[in-house]
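**Q** here's my sequence, what's the structure:
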Amino acid sequence: MRDQVTLACNDCKRRNYITTKNKRLHPDRVEFKKYCRFCRKHTAHKETR
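**A** Model prediction:
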């Protein structure tokens, strides 16, 4: 079962991306390096609830 999660930038705290994840395989919060158009650089994006 895949659920939608929102990814927020760790620097500016804006929610930039929506992705899906399998909560059974990854029960903890995921973190990706993604491009933030507000910061204009690649930053870490963490899953928000």
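**Q** alpha carbons only for contacts and neighbour counts from here, please
**A** OK.
**Q** tell me how far C12 lies from H26.
**A** Distance of C12 to H26, computed by C-alpha to C-alpha, to the nearest Å: 25 Å.
**Q** next up, the contacts around the residue nearest the centre of the chain.
**A** Central residue check for the chain by C-alpha atoms, centre = their mean: the C-alpha nearest the mean position is that of L7, 2.3 Å away. The contact partners of L7, by C-alpha atoms under 8 Å, 6 or more residues apart in numbering, come to R15, N16, Y17, I18, T19, E31, H45, K46, E47, T48.
**Q** this one next, for a side-by-side:
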Amino acid sequence: MAKGKDVRVTILLECSSCVRNDINKESTGISRYITQKNRHNTPSRLELRKFCRYCSRHTIHGEIKK
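**A** Predicted coordinates:
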């Protein structure tokens, strides 16, 4: 089986509010999560509500490129 044809792929989720606040230098970092998704069931970019330790609240984390 070829590695490039795997159905489940590893993705990075990044906090969307930390990215916007990073311009203003308000946050100390950017919250990122590593997870997996099924490429066939979810072809579009994934967005999940996760806890951001830099914002100290639940925010939307969107999929980014590695």
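**Q** what's the TM-score here?
**A** Remark: TM-score between the superposed chains equals 0.91 [TM-score structural alignment, normalised by the length of structure 1]; 49 aligned residues with a C-alpha RMSD of 0.9 Å.
**Q** pick out whichever of the contacts of L7 of structure 1 sits closest to R2 of structure 1.
**A** T19 (9.7 Å; C-alpha to C-alpha).
**Q** list the contacts of the closest one.
**A** Applying C-alpha under 8 Å, 6+ apart, the residues contacting T19 of structure 1 are Q4, V5, T6, L7.
**Q** what's the helix or strand for it?
**A** When elements are assigned from DSSP states H and E, T19 of structure 1 belongs to strand 15-22.
**Q** just checking, what packs against the helix or strand that that strand is followed by?
**A** On the C-terminal side of strand 15-22 of structure 1, the closest following helix or strand by DSSP H and E is strand 31-36. For strand 31-36 of structure 1, the packing partners by 3 or more C-alpha pairs under 8 Å, 6 or more residues apart in numbering; DSSP states H and E come out as strand 41-48.
**Q** what's in contact with the strand it packs on?
**A** By C-alpha under 8 Å, 6+ apart, strand 41-48 of structure 1 touches 5-11, 29-36.
**Q** whichever of those end up buried, select them in ChimeraX.
**A** Entered in ChimeraX, the line below selects the buried ones among the contacts of strand 41-48 of structure 1, by 16 or more other C-alpha atoms under 10 Å:
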select :5,7,8,9,34,35,36
